[in-house]
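*Asks:* just coords:
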């Protein structure tokens, strides 16, 4: 819904500054957003005498603004005042007017903002307060916010807003809040002007050890840290009482930080305020991209390690530095002989956000499972699929989530469990789709780690990298949820795609890479192609095939979601799926259905069946069957039917049935039966 005062602000900005070089025009839609904020900032920069406009609020803008604060007073008039009022309207705080006059109502709006931000409500403008106003930061509790976190944010603002700027007070624990807590610790440590919100060597060396009975600011900081990590519900009173002691012990146990005492030392305090914690702590797990020799494996075991993460496929480096990183059967012997257990990681790409799609999830799952089977990882092993990129929270739902939906869909009928390697927010986003998380906490500066809780299903926690005897390793902690394995039994029952086709389709004369034209007349065209690849899109767009065939429930749900089928048509479709012989020979697979309206007044449907495993065994390579069907509407079969009534959803229902009949017996379909069913469906919508 458009806000009329925001709209008035946008129109005035464009009219007043629209001709300036470098000015970004505001969208005239009455809705606050970054585009309007950028226009406000650039208008302010112009009024401050800055000729090179930019959409940030940087040091030059702040220094120029500082020289003008004395002129922005009650009863003064200027375009800067009008810009400030416009910013208030965009912030949702009512300054009562949109003029150049600094009146008492503007003073009230300033006090309102200060109160919401946890500042002294004196009505005095500061550079940092104006910077917060010319921003999208929220200062009221958001729907997903936490009132206790907002209380903490306001308290931090009341003490450090001049040094850190005015932080959001929306109840959402985020990067700025996390850094403010580190800054708070640094001020407690006496770092003064060198405090910067980064937990570096100076902060580490000064981190105190705090015991039960202590009081003061350091205890309040510990209470804040325990609360945002989900281990404390008491008040922020600065008293180290039994509730704080219990929370610290619980945090130590959850994060595997012995000894399990109530002492808050560097391991606890840095663990609360950063993702990587105390990087000098002991642990028993590491991962590496190096193919380890027997001597290297024994050397690393002698350092006290017990579990190693190794890659299923791929290589690292480029050019002459390129080397394989994949686990081999020879290396398995080296590792297990040294007394090490192994867990599998899959990462053959995924360094850019665009990599993560539902289709890519299917292909990665297939490659990972095949490699794990050939190496002999036992049933119920968890494969950790890597998200080795810092993805912002807003991008997760459209990238990582569908990627893991497809992986989970692929693996649900097979022997392996799904895990994720990634930042804390990525792990949290897919927690319902994975069994375990391997948390990339070593990347402590990534936005996906700062301000996010440790996932409760964490199995491994990667926290520091270094070299041992020429081997680069990433050290991690183990929660005990996944102990890896030292028992391997490579599978030998693989079936080639062509052998699978022979078993599935009989004497249909179809092989990988070949297309067979099944039927063609004036009404219907049918063909099938066998591909040495996976073609289903995965995710919600695909229907699962398991040892019981296609579920009528799943197919029915898909049809209801993707098409508006007339009454009675859905029952006809579902009735043809119950005893399908091809599908019952497929132990695990996916079916995707897509449709198109053609320029020649015909409808086409493509039915793709990705086959992961048959009743003969797992496939040694990718295989998909692609059935294509085309029905023309300008012929006798549609006689008497208004073409406008033959909708895309009808085409879907007609050709799904055609496709199901095609694959029912694995041979030539009874075309007369297909036409009969098409006529039956058409009669339902006539």
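*Replies:* Structure's in. What do you need? Note that this is a predicted model, so its numbers are computed, not measured.

*Asks:* Every contact and neighbour count from this point should use C-alpha atoms.
*Replies:* Fine.

*Asks:* Touching, residue 353 and residue 394? I think so.
*Replies:* No: the criterion here is C-alpha atoms under 8 Å, and residue 353 misses it with residue 394 at 11.7 Å.

*Asks:* the more surrounded of these two?
*Replies:* A count of neighbours by other C-alpha atoms under 10 Å puts residue 353 above the other of residue 353 and residue 394, at 18 against 8.

*Asks:* In addition, the following structure is provided for comparison:
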């Protein structure tokens, strides 16, 4: 909402500093924001005689202010514009600036007194004087009153921190908004370092070896009193422990709350504020040297490595369902036979799904649906049974507003697919905040927390999610020689025990069902993306036969729609012949898309008696090939009927292939069965491997290098179809 005094502050900046290089012109909209606060900071730097202006109220600005105007009040002579900058900042903060008149009047005095009280520094800087640190606190967007999402308990802690440590050179006035965020988390770490007796030059707010060593010296328990108890109980409150009170005395209440917290994070339950408890309250890793019973990694679990993990006390192993890269981290994806090895050595596996996803732009509702389809496909490919929980990764430093704009819609898309008919559960991997928020929306059933990323905005200042299953805290190496493996060490809560039984054929052995057209949009998007990735644009492009040619009028979308138009026939054929309908649909779609102007020319030549045969119809089948395939199927007992004669029936068969789409589709299936025979392969079934499927598809086109390339290209089409069908037939 616009504020007239904020608008006047913006107008003051524009009129006074419009010709000053480095001070931006503001939109006079009356809305407080960083642009206005940054411009006021630059204006102050200009008044201090600084030539390099910056948005940051940096140490140079603070030192200049300390040197020129260490205390500003009505009794100190200060340039009027410095007072106007102060007045403008007060208005932007929601306090009365006394008019932007350059006078430190009674209203300014009263507001300065109020804001210092709200900051918790009224006792440190008594009266109405504005010190450099207070001025810095005025010219930012921090709130000093409880805001939505904040609590008075946390604000009490924030004010105490400011009041106790602001006189230290490295401590600046922190927000007092009642929200435990990154700034307050860092302030808590700095406070620990100050109480440890570290000199100012060694206080950095980081959880390093020195801080860890100091914490080991400051155990708190029943009867303890003083600032260390204050810090410990503050951390209990900030970690949202029910019943915690900000106090300097450790009593029976604190003992019980500490016990509950220790149980929650899976520490030894003692009720004593020992080093590991301090660590779990302060940082997302807790004590990184804790021994976990779960792990995850990008390396295949071989028998030797499985034994090493078992001997080291690990029970649960996280492995990736899919790796989109063919070169990077070649063992990241679960390898053939690996799950059997994991089960054989008494380990259990929890599946993780991640492709790229290193930024917010990857995440949206549509992509969530795509990821879910892919995850289900690969989970079934590897043999995970219904009931398994798939952890979908959000592996970057996601900001809170990005959780709202991108991550939550993404997980709505994931759930739309998973909940419909997959039988799997949705989990999330990511920083604490995103895990908690997605869970609160009912979009995940457990969290795998990337606690090892201690500096992530989504970990600093956020408690461990209540539904945490695994907490990733350190990278370690286990075993040696053939058994050596680098893993991420995880603490397990017991919420998810992973999977110990796998069936790679599940549910591959189930027959296909009619297509659920609710999935059409997602499948078409996937199909178009695949075709474009191999050089087949939505329209036009080049194909090949004996020579290069320009593709004709069938677009990727039109080809796809034509195939789905005959879904009932494809489904019936597949169920009758006990094959996958994707096996038949893939070459038919490819041939429809590859139609080119030479095809009707060849057909006309047959019609006019110039040629006796050509590839024709939806599946581009030669009459001779159709006859040979039919006769093979009759001899093999696959179909009932009389065999065709090449001399007698060629023209009739060819004509029906050209004019009858359903007839052509049926013969495409027979040709594929015949192709398997010609390649000396087993007859295709519901569980034919991708390797054999590719060979069959290649033979559909003929022999030679071009046919082999055909098999590789069309296998990709097959996989897109199969990804969706595998979900629908479950």
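*Replies:* Good, I have the coordinates. Here the structure is a predicted model, which is why all the values come from computation and not from measurement.

*Asks:* Residue 130 of structure 1: neighbour count?
*Replies:* Count around residue 130 of structure 1 with other C-alpha under 10 Å applied: 19.

*Asks:* what's the closest non-adjacent residue to whichever residue in structure 2 pairs up with it?
*Replies:* By TM-score structural alignment, residue 130 of structure 1 lines up with residue 135 in structure 2. Nearest non-adjacent residue to residue 135 of structure 2, counting by C-alpha to C-alpha, 6 or more residues apart in numbering: residue 86, 7.3 Å away.

*Asks:* I believe residue 245 of structure 1 is in a helix; please confirm or correct that.
*Replies:* Yes: assessed with DSSP: H, G, I helix; E, B strand; the rest coil, residue 245 of structure 1 lies in a helix.

*Asks:* Trace it over to structure 2, please.
*Replies:* Alignment note (TM-score structural alignment): residue 245 of structure 1 maps to residue 255 of structure 2.

*Asks:* how about the nearest residue to that match, chain neighbours excluded?
*Replies:* Nearest residue to residue 255 of structure 2 in three dimensions, chain neighbours excluded: residue 271, at 4.6 Å (C-alpha to C-alpha, 6+ apart).

*Asks:* quick one: contacts for the one you found?
*Replies:* By C-alpha atoms under 8 Å, 6 or more residues apart in numbering, residue 271 of structure 2 lies in contact with 221, 254-259, 262.

*Asks:* can you list those in JSON lines and add distance to residue 200 of structure 2 and neighbour count?
*Replies:* Formatted as JSON lines, the contacts of residue 271 of structure 2 follow (distance: C-alpha to C-alpha, whole Å; neighbours: other C-alpha atoms under 10 Å):
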{"residue": "221", "distance to residue 200 of structure 2": "28", "neighbour count": "20"}
{"residue": "254", "distance to residue 200 of structure 2": "31", "neighbour count": "25"}
{"residue": "255", "distance to residue 200 of structure 2": "33", "neighbour count": "18"}
{"residue": "256", "distance to residue 200 of structure 2": "35", "neighbour count": "17"}
{"residue": "257", "distance to residue 200 of structure 2": "33", "neighbour count": "19"}
{"residue": "258", "distance to residue 200 of structure 2": "31", "neighbour count": "25"}
{"residue": "259", "distance to residue 200 of structure 2": "34", "neighbour count": "19"}
{"residue": "262", "distance to residue 200 of structure 2": "32", "neighbour count": "21"}
